[in-house]
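Student: no sequence for this one, just the structure:
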């Protein structure tokens, strides 16, 4: 973005602000045409800044995802590695429920190795996967979590719970129950 003209930077910021509001209201399926209309630009301008829906959603969630990644690094210093992992997953689930559309961004199929360069390492899923892997690795090393669990397993779990409960009258209550049941299953003893 450093090489962009100031009006292009303003357009980008304005489109992103409108997109954040639309995604909050409509979820991941927010209309790109409506975003363009509300932002007062053409849909080609929106697509020039955000060539795909996924790129737009990634930009909408980037700041909060960064905060969740920082939180994972902070929790790595906790004595109880299982509790730290569970706390972080609970925060990720809460944000996935609150930020309509994040679960959709995270639910894209994991990238093959040859696609990693094209997607970039700053994607929401890649950043959260790397941050969560730190917590998981410590919990596995401490024998507080089963060794056969991967961070992809845990992200699928969070995405699944978020997507399955997002349309409930009170999604947080149902998501919390599903989360507690799932967490009971990934302890070191399998209980």
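Tutor: Happy to help now that I have it. Not measured: the values here are computed from a predicted model. Numbering: from 1, shown residues only.
Student: CA atoms for contacts and neighbours, from now on please.
Tutor: Noted.
Student: does residue 76 touch residue 137 like I think?
Tutor: No: if you go by Cα atoms under 8 Å, residue 76 and residue 137 don't touch, sitting 9.8 Å apart.
Student: element containing residue 127?
Tutor: In the assignment (DSSP states H and E), residue 127 maps to helix 124-141.
Student: now for that helix, which elements pack on it?
Tutor: helix 53-75, helix 81-98, helix 102-106, helix 151-165 (3 or more Cα pairs under 8 Å, 6 or more residues apart in numbering; DSSP states H and E).
Student: which of the ones you listed sits most buried?
Tutor: helix 102-106 (a mean of 23; mean count of other Cα atoms under 10 Å).
Student: and that helix, how far out from the chain's middle?
Tutor: 6 Å (Cα atoms, centre = their mean, to the nearest Å).
Student: give me the residues contacting it.
Tutor: 28, 54, 57-58, 61, 96-97, 124-125, 155, 159, 162-163 (Cα atoms under 8 Å, 6 or more residues apart in numbering).
Student: second structure for comparison follows:
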């Protein structure tokens, strides 16, 4: 990974890094371990030198791309809650979760190679996602839009199940229907 000096990256360097990570997810999802650095650099609109400076090995790039996807997923929560009612924020986030799961599925071969090299790209991702779900569900319960008897861990299990059965890109319609059913199941019972 790029040398961590403790200082924030310059704005242009951060933009390049973000473009590299987004391109890496797309290319590794499409091509798996056969993905070439040159293709990733081209898709990101940077030179291969910039790519290698930031991510000197394939493993560091794969791990950083995956961790970036998790961070993007979780970091979306405050903005969604600020812009949408809690129930709608949760529904939008659930769609983002399927996007994340689709990328993870596409990168599975590359992620297995990272794990085989001794690294753990998944470290803390479960806790981060669980915290995001908890925030969304607590907001929905407080607003009276979501049942209070459903635990965030139950919601995580439901989303993981949908992802396992319907995260492939060609299954998006099914995933959306299942997300709708799940959200309907979170609706408080009205007497």
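Tutor: Alright, I've got the coordinates. Just so you know, these numbers come straight off a predicted model, no measurement behind them.
Student: hang on, the earlier thing: make CSV out of the helices and strands packed on helix 124-141 of the first structure and add distance to residue 16 of the first structure.
Tutor: Listed next are those as CSV, based on distance: least, Cα to Cα, whole Å:
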stretch, distance to residue 16 of the first structure
helix 53-75, 7
helix 81-98, 18
helix 102-106, 15
helix 151-165, 24
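Student: closest to residue 13 of the first structure out of these?
Tutor: Nearest to residue 13 of the first structure among these is helix 53-75; the distance by Cα to Cα comes to 10.3 Å.
Student: for the closest one, the distance to its chain's centre please.
Tutor: Distance of helix 53-75 of the first structure from its chain centroid, counting by Cα atoms, centre = their mean, is 6 Å.
Student: what strand or helix carries residue 49 of the second structure?
Tutor: helix 48-54.
Student: where in the first structure does that helix fall?
Tutor: With TM-score structural alignment applied, helix 48-54 of the second structure matches no range in the first structure.
Student: list the buried residues in that helix.
Tutor: If you call a residue buried by 16 or more other Cα atoms under 10 Å, then helix 48-54 of the second structure has these buried ones: 48, 50-52, 54.
Student: same deal with stretch 116-123 of the first structure?
Tutor: Quick answer for stretch 116-123 of the first structure (16+ other Cα under 10 Å): residue 123.
Student: hmm, who's touching that stretch?
Tutor: If you take Cα under 8 Å, 6+ apart as the criterion, stretch 116-123 of the first structure is touched by 58, 62, 127.
Student: return the member of those residues nearest to residue 181 of the first structure.
Tutor: Nearest to residue 181 of the first structure out of these is residue 127 (Cα to Cα; 26.1 Å).
Student: for residue 181 of the first structure, give its distance to residue 187 of the first structure.
Tutor: Distance, residue 181 of the first structure to residue 187 of the first structure, by Cα to Cα, to the nearest Å: 11 Å.
Student: and these two? which has more neighbours close in?
Tutor: residue 187 (18 against 12; other Cα atoms under 10 Å).
Student: tell me the contacts of the more buried one?
Tutor: With Cα under 8 Å, 6+ apart, residue 187 of the first structure has these contacts: 144-146.
Student: show me which of those residues are buried.
Tutor: Neighbour counting with 16+ other Cα under 10 Å marks 144-146 as buried within the contacts of residue 187 of the first structure.
Student: can I get the residues you listed in TSV including distance to residue 71 of the first structure and secondary structure?
Tutor: Listed next are these as TSV, based on distance: Cα to Cα, whole Å; DSSP: H, G, I helix; E, B strand; the rest coil:
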residue	distance to residue 71 of the first structure	secondary structure
144	20	coil
145	20	strand
146	23	coil
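Student: dump those to JSON lines, plus distance to residue 87 of the first structure.
Tutor: Converted to JSON lines, those look like this (distance: Cα to Cα, whole Å):
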{"residue": "144", "distance to residue 87 of the first structure": "14"}
{"residue": "145", "distance to residue 87 of the first structure": "14"}
{"residue": "146", "distance to residue 87 of the first structure": "17"}
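Student: going by distance to residue 35 of the first structure, which of those residues wins?
Tutor: Using Cα to Cα, those come closest to residue 35 of the first structure at residue 145, 43.4 Å.
Student: which residue is the nearest non-sequential neighbour of that closest one?
Tutor: residue 188 (4.3 Å; Cα to Cα, 6 or more residues apart in numbering).
Student: can you classify residue 4 of the second structure by secondary structure?
Tutor: With DSSP: H, G, I helix; E, B strand; the rest coil as the basis, residue 4 of the second structure sits in coil.
Student: ok, now how distant is it from residue 53 of the second structure?
Tutor: Per Cα to Cα, residue 4 of the second structure is found 12 Å from residue 53 of the second structure.
Student: cool, and residue 69 of the second structure?
Tutor: Using Cα to Cα, we find residue 69 of the second structure at a distance of 21 Å from residue 53 of the second structure.
Student: so residue 62 of the second structure touches residue 109, yeah?
Tutor: No: Residue 62 of the second structure is beyond contact range of residue 109, at 10.4 Å (criterion: Cα under 8 Å).
Student: contact partners for the closest residue to residue 14 of the first structure other than its chain neighbours?
Tutor: Distance criterion Cα to Cα, 6+ apart; nearest residue to residue 14 of the first structure, sequence neighbours excluded, is residue 39 at 6.6 Å. Residues counted as contacts of residue 39 of the first structure (Cα under 8 Å, 6+ apart) are 14-15, 18.
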